[in-house]
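Participant: Sharing a model prediction with you, sequence too.
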Amino acid sequence: MTLNRSILIGRLTRDPDLKYTPAGVAVCTYTLAVDRPFTNGGEKEADFIPVVVWRQLAETCANHLKKGRLTAVEGRIQVRNYTNNEGKKVFITEVIADNVRFLDKQEQQQEQSSTSTNHSNNRDPFAGDGQPINISEDDLPFSW
């Protein structure tokens, strides 16, 4: 038995690139910056991982993802190679995405980038002096 699964959470380093194969199949590519869980002398480091998304999910990603957007990707790691013009073999490692989740709202991400110096929009979700939260039973995913 073999297993090839990868789950990544990071931010897009650039806007996605959507193309179509000669057969009309959509393919979207982008790079995900994933923070490493440690620092190097106090400096945070990140890995920049190429992601490939196919078909309808590719079009959805191209329509909703933008540079800086926080995204989760689930897929498999693929290594491919080719020989370049100089006769050297080039290896490419990428994640072929089966599932992509948009982790921040597009409006929030745009708002944060345009008001990064204005801290008045940062609201404490736990503020309210212990007042009860008004939630109807229809809003709960379970019942008591």
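Facilitator: Yep, it's here.

Participant: switch to C-alpha atoms for all contacts and neighbour counts from now on
Facilitator: OK.

Participant: Please determine how far residue 113 is located from residue 102.
Facilitator: Using Cα to Cα, to the nearest Å, residue 113 is found at 17 Å from residue 102.

Participant: Okay, one more to line up with it:
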Amino acid sequence: MNKVILIGHLARDPEMRYTPSAIAVTTFTLAVNRHKSKDGMEQQPDWINCVVWQKTAENCANYLRKGSKVLVEGRIQTRSFDDKEGKKRYVTEVVGDNVQFLSPKNQGEKPDEPFLPREPINISDDDLPF
């Protein structure tokens, strides 16, 4: 069984793109604490790359920001691709099927500024690593 559930904070703002067939895909890095000492008092973050698709991708890109606390439920995926220099690269990431927003609705927003969703970035087939 390949199932993972993570709770953490976004390390940076999510990045949304569209595939050539107009499917939304959003990537983000999740900082998840790992106990470093036996007594559990000292913690160290693991930086976990996550990817979500379609409507979940659009919601994450529009409503999450750096520091947002989320629960990601999905599976681990390992894939490879050839970079621009022709060198084979390997990527391990969590493909999220379900993302729950755990931060308060207006966290990180200034009260006097309206929330505006960011514009998606269009990419070509050459920019995709898969």
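Facilitator: In hand now; what should we look at? From a predicted model like this one, the values you see are computed outputs, not experimental measurements.

Participant: if we can go back for a sec, looking only at neighbour counts, state which of residue 113 and residue 102 of structure 1 leads.
Facilitator: Between residue 113 of structure 1 and residue 102, residue 102 has the larger neighbour count (other Cα atoms under 10 Å), namely 15 against 11.

Participant: Secondary structure element holding the one residue sitting closest to the centre of structure 1?
Facilitator: Centroid check for structure 1 by Cα atoms, centre = their mean gives residue 71 as the closest residue, at 2.2 Å. If you go by DSSP states H and E, residue 71 of structure 1 is part of strand 70-83.

Participant: ok, average deviation of the helix or strand just after that strand from structure 2?
Facilitator: Downstream of strand 70-83 of structure 1, the first helix or strand assigned by DSSP H and E is strand 89-102. Following the fit onto structure 2, the mean deviation recorded for strand 89-102 of structure 1 is 0.7 Å by mean Cα distance after the TM-score superposition for structure 1.

Participant: which residues sit against strand 89-102 of structure 1?
Facilitator: If you take Cα atoms under 8 Å, 6 or more residues apart in numbering as the criterion, strand 89-102 of structure 1 is touched by 6, 49-54, 57, 61, 65, 69-84.

Participant: Now the buried members of the residues you listed.
Facilitator: 49-54, 57, 61, 65, 69-76 (16 or more other Cα atoms under 10 Å).

Participant: ok, residues contacting stretch 48-68 of structure 1?
Facilitator: 11-18, 25-34, 93-98, 100, 102, 106, 109.

Participant: I meant to write stretch 9-26 of structure 2 there.
Facilitator: In contact with stretch 9-26 of structure 2 (Cα under 8 Å, 6+ apart) are residues 27-32, 47, 51-55, 57-58, 60-61, 64-70, 120-125.

Participant: Just the ones of those in helices?
Facilitator: 54, 55, 57, 58, 60, 61 (DSSP state H).

Participant: Could you give the number of residues near the second one?
Facilitator: Put plainly, it is residue 55 of structure 2. So residue 55 of structure 2, with other Cα under 10 Å, has 13 neighbours.
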